[in-house]
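Engineer: coords please:
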Amino acid sequence: MDTLGTIFIVEDDRKTRDLVSAFLKYQGYDIVHAAPSSNIFDTIREKHIGIVIANLKFLAGIAPDFMEQAKKTAPLLVLIGYGDNTHISPLSEDNVFLMSKPLNLDELESLVMRAREFQTMKSQDTPDAAHHPHKLCSSIIGKSSRMVALFELIEKVAESSATVLIQGESGTGKELAARAIHQLSSRSDRNFVPINCAAIPEDLIESELFGHVKGSFTGAYANRVGRFEMADKGTLFLDEIGDMKANLQVKLLRVLQSKEFEPVGSTKSQKVDVRIIAASNKKLEALVESQDFREDLFYRLSVIPITIPPLRERREDIPLLIESFLSRFNSEKRHAVTGFSRDTLDILCAYDWPGNVRELENLVERLVILKDSGLIVPGDLPDKYLSRKTQVKAPALPPGDEFPEIGICLNSALEEFENRLILQALERTGGNKKEAAILLNLKRTTLIEKLKKKNLALGREHETL
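Structural biologist: Just a heads-up that it's a prediction; the model follows:
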C-alpha cells in the first residue's frame, strides 16, 4: 500500500514522539526518528525526506544553524514548548510552520497538509513540473483525455511565437492557459501583461493598450505607457477580445501586421516585439458571420486556436480539482477540513457547473470557511447542488429489470434502493421514526442522521417522533 510520504521526527520527549508517530502512522505516513548523535540533515537528504517535525529547543541545541540547513532541505514543522516564544521571530520563513504544546492533533494534521502543499508548490517551480501528468505550470489541473490533449498542445504552442486564440466558457481557465503558454515559452523571463477588453470603458481602452502623450486629451497630464509597451519582449493577453469595438479592431490589426503602434496623441510609431494571446467566451466565428468582428483580425488571432473544455465535459477532473482547492484553502485559512465524503463527491460530479472551474473553486472556498474542520458531507452543500443529486451519468437499476446497455452508477443505485427502503418504512409506520428504525434494524439516532444527510422526509403532516 502506498503511503502519503515520509516524515522525520526530531523530538527528545518520548511521550510527544510516540503520540506524533502513532497519529501520523494512522494517517498513512512513514515515520523516521533521529538516531542519537546523528547528523539529521544528512538523514533528510539520504532518505529524501520532505517534512520534518522537531522540538524547537532540542533542534536548536543540536544544530545551531538549523534554519539555514532547513531552508536547503525540507519544510520544517516546529513544535514549540510551553510559553516559549523566543524563537518565533527568526522563524518567519515560508517553509517553517509553527505550533505549540500541548499538542492539538487536528492542528498537527492541518500543518502537515500545509507542509505537503508547500512541497507541491516548490516542485511545480522546477522545469519538470510541466510534465506532471495532472498539472501544467502549477495552474491548470486535470487528468481527463481532454485535458491531457490540452497540456500537450500548450507545450507545443509555447515553443513558437505564433498568435494564439483561446476560446471557452467563462470560468474554464482561459487566462491560466495563457499564463502557462507564457511560462513555458522563451519569453518567460519577461512580462505577462493581461487586459480585459470588456472591463475598460471604450474611451479609455485605446490609451490602456497603446499609451498616450501628455496633453493628448483632457486629463492626460503626463505621458503614459500602454500595455503593448509594458509587454515588449513578453506576452500580451487580450481577454474577452470579442467585446473590442470595430475602430480598435482596425488598430490592433495594424499592430499585428506591422509590429508597431502609435501612442494616443503621438505622431511617432514605436516598434514592439510582443506575443499576442487572445481569449473569448463568445464564438468569434459567429461574430464574424454577424459582422461584429473583423474577419481578417480573426484569422490573424487564430493562427493557433485552443478550446478549453467546460467542466461538465471533464467530470473525472472534479475530484482532483477539489483536492487541490481544498489543500490550498486549508493552508491559506489555516483550517483543517479533512476532505469530501463519497456521497458529496458523487453529487458534485453529477452537477453541470455552469460557472465551470471558477464556480467549483468558489464553492470549495466557501465550504472550507464555513466548515472549519472535519469532513464535508451533503448537508454542508448549498441547496442548489442538493437538488441535482439524483442526476447521474448512468441510470440506477430498478429491482428485477435488465442491466442497462449503457452501464450503471452503482453508488447511485445503492443509494436509491436505501432511500426507497427508508421511505417505505416511514410510510408503514405513519412517519414514526422510532418504529421505522426498528423495522430497518437501526438505532433511531442513526435513522435521523441518515434522513438529515440524505435530505429525505415524508410530508410534514405524516411525521412523528
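Engineer: contacts and neighbour counts: CA atoms only from here.
Structural biologist: OK.
Engineer: Which residues are in contact with K452?
Structural biologist: G379 (Cα atoms under 8 Å, 6 or more residues apart in numbering).
Engineer: give me that answer again for 10 Å
Structural biologist: Contact partners of K452, counting by Cα atoms under 10 Å, 6 or more residues apart in numbering, are 378-379, 446.
Engineer: Can you give me the neighbour number for the closest residue to I141 other than its chain neighbours?
Structural biologist: With sequence-adjacent residues excluded and distances taken as Cα to Cα, 6 or more residues apart in numbering, I141 is closest to K135, at 4.5 Å. Other residues within reach of K135 by the criterion other Cα atoms under 10 Å amount to 18.
Engineer: now the other sequence, so there's something to compare against:
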Amino acid sequence: MKKILLITDEPKLEAKVTEALAGWTIIALPDAARATAWLKQEPLPNLIIIDFELKSEDGLAVFKKLLPPVKVIMLAASGSIPLAVSAAKLGVSEFLRKPFDAKELKQIVEKCCVSSEVTLKGREKYPWLSGQSPVLVRFFEQLASLLIEDKPVLLISERGVPKGEVAEFIHFNSRQQARRFVRINLTAFNQEPLVGALLTTLQELTYLPSATTLQALPERCGTLYLEGFDLVDPVIRETIANFFVGRQDRLDRSIRWLVGVGSPTIFQPTELANFSLLTIPPLRERLADLPAILSAYLKPACLNYKKAVTKIDLDLLAFLSIYDYPGNYQELADLVAGLVLAANSQVIGLAQLPLSFNDLCRTAVKQALKDKYPLVQAQRGFEQQLTKILLQKTGQDTGPVARYLDISKIALCERLEDLFD
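Structural biologist: As a prediction, this is how the structure comes out:
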C-alpha cells in the first residue's frame, strides 16, 4: 500500500485529502516534532504533503526542519507567487492552492510518485551493508528515492563510516553507471598553491565535451564524489562553490555530484536546499545487523589469513553487541581481522579479543547500566562482566588477571567466589 505523510492540524483538510486520495494510506500528524519522530521510526512514505497554515508554525519552517528525502507538496490558502517561489527554492516539489480540486491533487501526487520504484544492485560488494534491520531498510529507501532526482547528494556520516563506498554504490545504481566514477579527496588540495590544480581538474572532468571531442562515453565522468568537503579551509570551500556557480552554462549537467561531510552544519539552510541529504547510519544504530555484518567480514579475513573460523562464541557476540564502536565499521572490520589472526581453532571468543583495558571497562559499565540495577548491583554487574572477560582472555588463569588488576591472587580468588557464588 502506498503511503503519504500529511502534516496538518486541520481535520477538514485531512478528510478532504483522504477522500481525494482514496487507495492511499494517509498518515496525518499535526506538527514538525511528531512528523520527525514518526519518520525516525517508520519506513519512508512515498510522498509528504505539508499544510502551510499550521497553528504552531508555517509549512516552510516545517519543511526546513524535516529536509525530507522524498518529494513534498505544499498546500496553501494563498496563491502568492513569492511564497511559491520561496517554496520551490527550498526544494518543495509542488505548490497547490487551497481549496484544491481533488482531481488536480491526485494528478500531482501521481506525477510526484511516478518511477519511484528503484531496484538496488551490488550490496554484496560491501560487507558493512549486510543485514535487514529497519534502520538499514530505511537507509536504502532514502537512497533509492534520491536516485530518481537529479540534485547533488550530500553524504553525511561519522568517522569510520565508508562514505566513499556509498558514493560508489550510488554510481553503480545510477543512470551514469556506464561512465567513470571519479573520487577526489579535497584534503589533498588543502593548500592555496594547489587550488589552481584542483580547479583545472574539476574543469577537465565537468565541462561539456566539445563538438569535436573524441572522448568515448566510458571515459567521461559520470559521477563526481568530492570527499572531505568539511575538512578543507573555508576559503577553498568557497572557491569550489564559486567554480560551480560561475560556470553553470559550461557544466555537463548529466554528471551526478556527491559531496561527503561529517556534518551539514557548514551549510546555510538555503544552500542545503540545493542537495538531497543522505545520512549514513553509524554501526551503533544497526546492532540488529551485527550477526550479518560479522559473517560478511569473517569470510575475507579467513581467506586473507588462511584460517578456517566458522563460529563466533556467544559470549563474544554478547560483548560485541554492547560495545559502542567509536571507530564504526572500520573498527569492527579491524576487530574481526584481529580475532581471526589470533584464532587457533574454528571458534573465536573473548580470549582472542584485541581490545584495550579502557574498552573492556567501558563495555562492562554499559552492560551493567543497561540492566538498570541499583548502584550497588550495577557495580557488582560491572565486576562480573570485566572479570569474566579477563579470565576468558587469559584462559582462566587468575595469575595474569590479578597482576592486570594490581591485586593479590588470593584477593582475586576470594572476590571471584563472592561474585560468582
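Engineer: Just the buried residues of the contacts of K452 of structure 1.
Structural biologist: When burial is judged by neighbour count using 16 or more other Cα atoms under 10 Å, the buried members of the contacts of K452 of structure 1 are P378.
Engineer: Where in structure 1 does stretch 291-299 of structure 2 fall?
Structural biologist: Mapping stretch 291-299 of structure 2 onto structure 1 (TM-score structural alignment) gives residues 319-327.
Engineer: how about I200 of structure 1, what's its match in structure 2?
Structural biologist: Residue correspondence to structure 2 (TM-score structural alignment): I200 of structure 1 is matched to F189.
Engineer: Please apply the same query to V164 of structure 1.
Structural biologist: In structure 2, the residue paired with V164 of structure 1 is V153, using TM-score structural alignment.
Engineer: count of residues packed around that match?
Structural biologist: Neighbour tally, V153 of structure 2, other Cα under 10 Å: 24.
Engineer: before we move on, the earlier item: closest to S160 of structure 1 out of the contacts of K452 of structure 1?
Structural biologist: Taking Cα to Cα as the measure, S160 of structure 1 sits nearest to P378 out of the contacts of K452 of structure 1, at 46.6 Å.
Engineer: List the residues that contact the counterpart of the closest one in structure 2.
Structural biologist: When the structures are aligned by TM-score structural alignment, the residue of structure 2 matched to P378 of structure 1 is L350. Each residue near L350 of structure 2 by Cα under 10 Å, 6+ apart is listed here: 312-320, 339, 388-395.
Engineer: before we move on, the earlier item: from memory the match of V164 of structure 1 sits against I255, does it?
Structural biologist: No: the pair V153 of structure 2 and I255 does not pass the contact test of Cα atoms under 10 Å, sitting 11.7 Å apart.
Engineer: what do we get in structure 2 for G234 of structure 1?
Structural biologist: Under the alignment defined by TM-score structural alignment, G234 of structure 1 corresponds to G222 in structure 2.
Engineer: and the strand or helix carrying that match, how far from the chain's centre?
Structural biologist: Assignment of secondary structure by DSSP states H and E places G222 of structure 2 within strand 221-227. Chain-centre distance of strand 221-227 of structure 2: 19 Å, with Cα atoms, centre = their mean, to the nearest Å.
Engineer: Over to stretch 354-363 of structure 1?
Structural biologist: Computed by Cα atoms, centre = their mean, the chain-centroid distance of stretch 354-363 of structure 1 equals 10 Å.
Engineer: so where is that stretch in structure 2?
Structural biologist: Counting by TM-score structural alignment, stretch 354-363 of structure 1 pairs with residues 326-335 of structure 2.
Engineer: Can you list the buried residues in the match of stretch 291-299 of structure 2?
Structural biologist: Of the residues in stretch 319-327 of structure 1, those buried under the neighbour-count criterion (16+ other Cα under 10 Å) are 319, 321-322, 325-327.
Engineer: on that earlier part again, how about the residue nearest to I141 of structure 1, what does it touch?
Structural biologist: Applying Cα under 10 Å, 6+ apart, one finds that K135 of structure 1 lies in contact with 124, 129, 141-143, 147-148, 151.
Engineer: one more time with 8 Å
Structural biologist: 129, 141-142.
Engineer: In CSV, list these along with distance to L77 of structure 1, secondary structure and neighbour count.
Structural biologist: Putting the contacts of K135 of structure 1 into CSV (distance: Cα to Cα, whole Å; DSSP: H, G, I helix; E, B strand; the rest coil; neighbours: other Cα atoms under 10 Å) gives the following:
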residue, distance to L77 of structure 1, secondary structure, neighbour count
A129, 25, helix, 18
I141, 28, strand, 21
G142, 30, coil, 22
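Engineer: Can you identify each of the strands in structure 2 by residue range?
Structural biologist: In structure 2, the strands defined using DSSP state E lie at 3-7, 25-29, 47-51, 72-76, 94-97, 153-156, 180-185, 221-227, 256-261, 276-279, 311-312, 347-348.
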